[in-house]
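Trainee: Provided below for reference: sequence and predicted model.
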Amino acid sequence: MTVSTLTEPTGAPPTTPGRPGVALTLICVAMFMLMLDMTIVAVALPDIQADLHADLADLQWVVDAYTLPLAALLLTAATLGDRFGRRRLFSAGMAIFTIGSLACALAADPLMLNTMRALQGVGAAMLFGTAMPILGHAYPDIKARAKAIGAFGATLAGATAVGPLLGGFIVDNAGWQWIFAINVPIGIVAFIGARIGLPESKAEKARRVDVAGTVLLTISLAALVFGLIRGQSEGWGSALIVASFAVAALTLLAFVLRAARGDQPMVDLELFRRPGFVAIGVTGFVVAGTLVAATNYVGLYFVNTLGYTPFEAGLRFLPLTVTSFIAAPVFAQLSHRIPTIITITGSLAVVTGGLWWASQVDAKSDWTALAPGFILAGIGLGASSAILSSAALASVEPDRAGMATGVVNTMRQIGTAAGVAALGALFAGRTGSRMASDVAPAHLPAAQLGQLQDAIASGAGRLVADHAPAQFRAQLTHAAVDSTAYGIHTILLVAAMIAGAATLVVAALLARARRAEPAAQ
C-alpha cells in the first residue's frame, strides 16, 4: 500500500483528467510559492530582527516554524488527499497558506509571526502532499507525465534560485512584510483556479490516516528543534533541555515501534531496509541540513556584518543559486546515463568541497571569499535536487512510489529544520565566546559583556557597536566582524565535515545496493 502514487490505482473511481495544462500551471504556482517561502526569508531576517526586536531563537523559528509542520504533515496530507479528494485538500491547503501569509505580513511581534509561519507550513504540507498525485492523474501518459514532472522539478529549482534575490528586492523597496503579502493575491487566484479547473480524484483503496503516528512524529521533531534552539540560552545540561531531548527520543522510538507493528503506518519501514533508498534519504537530509540551513546565517552576515542591503545580499547569493538552477536540468539528463552511485555520491562530494571552500572566510574577507565555494556547492545542490526524486522512484517498485518520494521530501524538510537549529546553536556559541575573547582587553563589566555576547550571538554583527561610547566603537566593530566571521567559518566548516562523512556513508550504501542487484535477479 502507498500513501499516494503517481498514477490512479486500477479500478479507481471514474474521473476525467480535465485540462492537464491547468493542473500543471496550478501545481507549479503552488510549488513556487512554497519553495520561495523557504529561501526568500534568508535576506529578510535582519529587517525582521530589527523591526520585531527578535533574538536569534526567534529568527530560527521563522524558518523552522514553517518547515516543521511541512515535514511532519506531508505524508498525512497525501493520505488525506487520497481518501477525501486531492482537489479538495489542495484547495484547502491553498486557502490556509494564503491566510497564513496575510497573517505573517500583519505580525507585530515574533510570537505572532512564527505562529502564523506554522499555519503556512500546515497549508504547505497539504499542497506538497497532493501535488504529485494530481499531476499523476492529470497526465496518464507516461511520457507526458515525465515532462510534467520535469517542469515540476524546474519550478522547485527556479524558486530556490530567485528566492534571495527577489526577497532582497522586496525588502529594500516595500519592507519585509511584503515577502509574505505577495502570496495573498497569487493564492486567491490559485484557489479559484483549483476550484474551477482541477478535476477531483481519489484513490480507490486509500490508506487510513495514521493520527497517532502523525502526533508522535510532530512531537518528536518539535521537541528536538526546541532543545537545539534553546539549548544555548537555557544551558545544555538544564532540566528543560534534557527533558526536551528525552521527549524527542522517546516519541521517535514510539513512532518507529508503531510503524513496525501497525497495520497501515504513516511510513513503511521496509523502505529503510533498502540501502539504496537510505542513501537517497540521507543525501536529501544532509544537503538540506548543511548547505540550505547555513544560508540563513550567511544572509545575516551579509547584511548585519558586511553592511549590504537585502537586495545587495541577494545578489551575492547568485553564485550559489544560479549554478544550482543551471546544474539541475543538466544532471537530470545525465542521471539516465550515469550510475546513481556516481551522481548521488558526486553531488554530496561537490557540496562538501563547496562548503569547505566557503568556510575559509575570516575577519578580513569580503563576500567574494564565499563566491567560489558557493559556485561549487550550487552545482552539488542543483545536481541533488534533480537526481533524488527520480532516484527514489527508481529504487522502489511502482506501488511504493508515492511513499518513497514522500519520505524523501519529508527528510529534506526535517534536515532543514534540524540544520537551522543545530547550526544556529553552534553559531551562537562560537560567536559569543569569540566576542568575549576579542573584547577581554577592554575589561568590560560582566553585565555589559553579557549583553554584547547575546547581541553578537543573535547575528547583529557590527550593529552591536552603533550605540557604544565613541572610544570603544572601533574596537567593538572589529570584534563584531571578527567574531561573526569566526561563527560563519565554524558552521560552514562543521557543515562540510558532516557532508563529507555523509558522502562516505552514502557511497558505501550505494555500493552495497549495487552488489545486491545481481543477487536479487
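Mentor: Alright, I've got the coordinates. Just so you know, these numbers come straight off a predicted model, no measurement behind them.

Trainee: alpha carbons only for contacts and neighbour counts from here, please
Mentor: OK.

Trainee: what helix or strand is the one residue sitting closest to the centre of the chain on?
Mentor: Central residue check for the chain by C-alpha atoms, centre = their mean: the C-alpha nearest the mean position is that of Thr416, 4.0 Å away. Assigned by DSSP states H and E, Thr416 falls within helix 401-438.

Trainee: next, the one to line up against it:
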Amino acid sequence: MSAEAAVGKQAEDGPPADRARSWTLALACVAMFMLMLDVTVVNVALQDLRTSLGADFSDLQWVIDSYTLTLAAFLLTGGSLADRLGRKKVFNAGLVLFTLSSLGAGLAQDVLTLNIARGVQGIGAAVLFSVGPALIGNEFRGNDRGKAFGLFGGIAGLALAFGPLVGGFLTDALSWRWIFLVNVPIGVVALIVGVLRLRESREPVKHGIDWLGMVSFGLGLTLLVFGFLRGESAGWTSTPILGSFAGGVVLLIAFVVIEKVRGERAMFDLSLLRTPTFTGVCLATLLSNATSLAAVFLQISYVQNVLGYSPWETGLRFMPMMITLFIVAAVTGGLLAKVAPGVLIGLSIAFIGIGMGLMVLVGPDSSWTAMLPSMIVTGIGMGLFNPPRAAVTIGVVRPEKAGMASGMGETFQQVGVAVGVAAFGALFHHKVVDAFAASSAGGELGGQAEAVGQKVATGGTSGLADAVPSSVLDQVTAAARSAFVGSLADVMVACAVVAIVGAAIAFVCIRRRDLHESAQGEAVSPASEAVTA
C-alpha cells in the first residue's frame, strides 16, 4: 500500500485529524496513568494478599515478577505488531487484555489464578506502553509533539505519586481486590473511546509476522530479567540463575542472527543500533531508570520501615517530588524544539544523579523533611527526562516504524528498572547486614547479629521488638537505624555515579541531526508528513 493510500485509509478509519489528536493524547495519557498506577499500587496490598489467599513469600514474589517478566518480554513485540497490523487495532487489543486480566486478578480465589492473571496483565501493559507513544508520534509533529509528550510524561509522574495513596485507600477502605477491579471501568471506557475516536495507522508495506524473532527475543529477555529478579534470593552463582543468564544471552544472540537473516521482514531494524542517537537514548534510559527507580524504591522503604509512616502517609510525603516532576514535565514539552535533545536528556539525568547524591543530608535522627532537597532535585530531573526520551526514541525513525522504536525504548526502560532494583537492592541489603553486624549492638547479639541484620535490611526497625530481648532493644534499634540510613546514603551515592555516566552518554551521543524530519522543525500535519515519507 502506498503512503498516499495509507493516509486515505487512515482518514476513513477514524475521526478528523484535529479531533483525533485530542482524543489520542487523552487516551494515551489515561492508559499511561492506569499502567503507572499499577506499577506501585500492588506493593501496598501484599500483606493483605498474603493473609487473604494464604500465600507464602515465593507466591508474593510471583505477584510482582509475573507482571514484570511479561511486561519486559512483550514490549518490542507489541510495538512491532502495531506497526504491521495497525496501531489502533493492537492498542485496543492491549486494552482488552489488560482490562480482562485485571478483572481476573480482582476475582482470583487462589494465588495461582492471581499470578496467571498478572502475567496476562503484563502482556496487555506491554502493548499499551509501547503503542501509546507511537500513537502520539503519529498524530503530533514539531512543537506540538513536544508539548504532547510533556503532558504524557507528567501524567506518568502523577500516577507514580498517587499509586501508594490509591492503593492504601482501596485496600483499607474496601479490599485488595479493588486495586485490580478499579482498572475495569476505566478500561471499558478507554476501549469505547479507542474504538470510536482513534485513527488507524500502520506501515504502508505489509510484512509477515516475525515469529522466530518474537519467540527468541521474548524468551531470551524473560530469562535474563528472571535472573536479575531472583538472583539475590536464589544466589547469584546458583545453577538456576547462571542457567537463566546463559540461556538469555544465547537466545538474544540468536535473535540478532535471525533479524539479520530476515532483513526487511525483521521485527527490529538492527541498523538502528548504528545510529548514535538511538543507541545513546537507549543506554541513557537504561542507566537512568536503573538508578532513579531503585532509589525511589529504597527511599520508600526508609520512610515506611524506619520513619514508620503508613502507605498513605508515605505517598503524601513523596508528593513534593511528584508534583515537581509533573510541572517540569509539562514545561519541558515546549523546550524540545528549542533545546538540543542531548542537552535536555543529559541535564535531566545529571539532575537525577545530584538529587540522589543529596540523600547524604539524611542522618539517623533526621525527619522526612531532610529528604526534601533530594526529592525536589530528583523530581526536576525525572520531569525533564521523560518528554525528550519518548520523543527522541520514536523520532529517529520514519513514522511507520514508530511502534518498533517505542517498543525497544520501553524495553530498555523496563529492563533498567528490573536490573537496577535487583542490583542496588542487593548492594543495599549486604551493606546493611555488614554495618549492623559490625556495630556494638551487633557484637552483643553474637551469632544472632546476621539474622537481625537481615531483618533490618528488609524491614528497617519495624518488628525488632519480636526479634531481640527487651533489655537491648533500644541499643539495637539505634544501631539498626544507623546501619539502614548509612547504607542508604552509600547506595544513593553509587546510584548518583551511575546516573552521571548515563548523563555523559546522553550529552555525547544524542544528536538532533539523527532525527527524522517529522521530529524536527515546526509542526506539520500528520497527513502531509505521511505522504512525503
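Mentor: Arrived safely. Keep in mind that what you see is a predicted model, and the values were worked out from it rather than measured.

Trainee: what's the TM-score for these two chains?
Mentor: Superposed pair, TM-score by TM-score structural alignment, normalised by the length of the first structure: 0.84. Supporting alignment: 508 aligned residues with a C-alpha RMSD of 3.6 Å.

Trainee: can you pull the contacts of the residue nearest to the centre of the first structure?
Mentor: Going by C-alpha atoms under 8 Å, 6 or more residues apart in numbering, Thr416 of the first structure touches 64, 67, 285, 288-290, 292-293.

Trainee: ok so, going back, the helix holding Thr416 of the first structure: what's the following helix or strand?
Mentor: helix 446-457.

Trainee: so Leu388 of the first structure makes contact with Val287?
Mentor: No: at 11.1 Å, Leu388 of the first structure does not count as touching Val287 under the criterion of C-alpha atoms under 8 Å.

Trainee: Identify the residues contacting Leu85 of the second structure.
Mentor: Going by C-alpha under 8 Å, 6+ apart, Leu85 of the second structure touches Arg202.

Trainee: For it, give its distance to Arg265 of the second structure.
Mentor: According to C-alpha to C-alpha, to the nearest Å, Leu85 of the second structure and Arg265 of the second structure sit 14 Å apart.

Trainee: same deal with Ala423 of the second structure?
Mentor: Applying C-alpha to C-alpha to Ala423 of the second structure and Arg265 of the second structure gives a distance of 36 Å.

Trainee: So the two - more neighbours on which side?
Mentor: Applying other C-alpha atoms under 10 Å to Ala423 of the second structure and Arg265 shows that Ala423 carries more neighbours, namely 19 against 15.

Trainee: The residue lying closest to that one once chain neighbours are set aside - how many residues pack around it?
Mentor: Nearest non-adjacent residue to Ala423 of the second structure, counting by C-alpha to C-alpha, 6 or more residues apart in numbering: Phe228, 7.5 Å away. Residues lying near Phe228 of the second structure (other C-alpha under 10 Å) number 20.

Trainee: Would you mind finding the match for Phe228 of the second structure in the first structure?
Mentor: The alignment partner of Phe228 of the second structure in the first structure, by TM-score structural alignment, is Leu228.

Trainee: quick one: contacts for its match?
Mentor: Contacts of Leu228 of the first structure (C-alpha under 8 Å, 6+ apart): 418, 421-422, 425.

Trainee: Narrow the residues you listed to the ones also in contact in the second structure, please.
Mentor: Compared against the second structure with both residues aligned by TM-score structural alignment, their matches' C-alpha atoms under 8 Å, those retain 418, 421-422.

Trainee: all helices of the stretch 151-300 of the second structure, in order?
Mentor: Ranges of helices in the stretch 151-300 of the second structure, per DSSP state H, counting those that start in this stretch, are 178-181, 183-197, 211-234, 239-262, 276-305.

Trainee: Next, the buried residues of the second one.
Mentor: For helix 183-197 of the second structure, the neighbour count (16 or more other C-alpha atoms under 10 Å) marks 183-184, 187, 190-191, 193-195, 197 as buried.

Trainee: mean shift of that helix relative to the first structure?
Mentor: Following superposition, helix 183-197 of the second structure is found to deviate from the first structure by 3.0 Å on average (mean C-alpha distance after the TM-score superposition for the first structure).

Trainee: And for the fourth one?
Mentor: Overlaying the first structure shows helix 239-262 of the second structure at a mean distance of 2.3 Å from the equivalent residues (mean C-alpha distance after the TM-score superposition for the first structure).

Trainee: Identify each buried residue in that helix, please.
Mentor: 240-242, 244-245, 247-249, 251-252, 254-256, 258-260.
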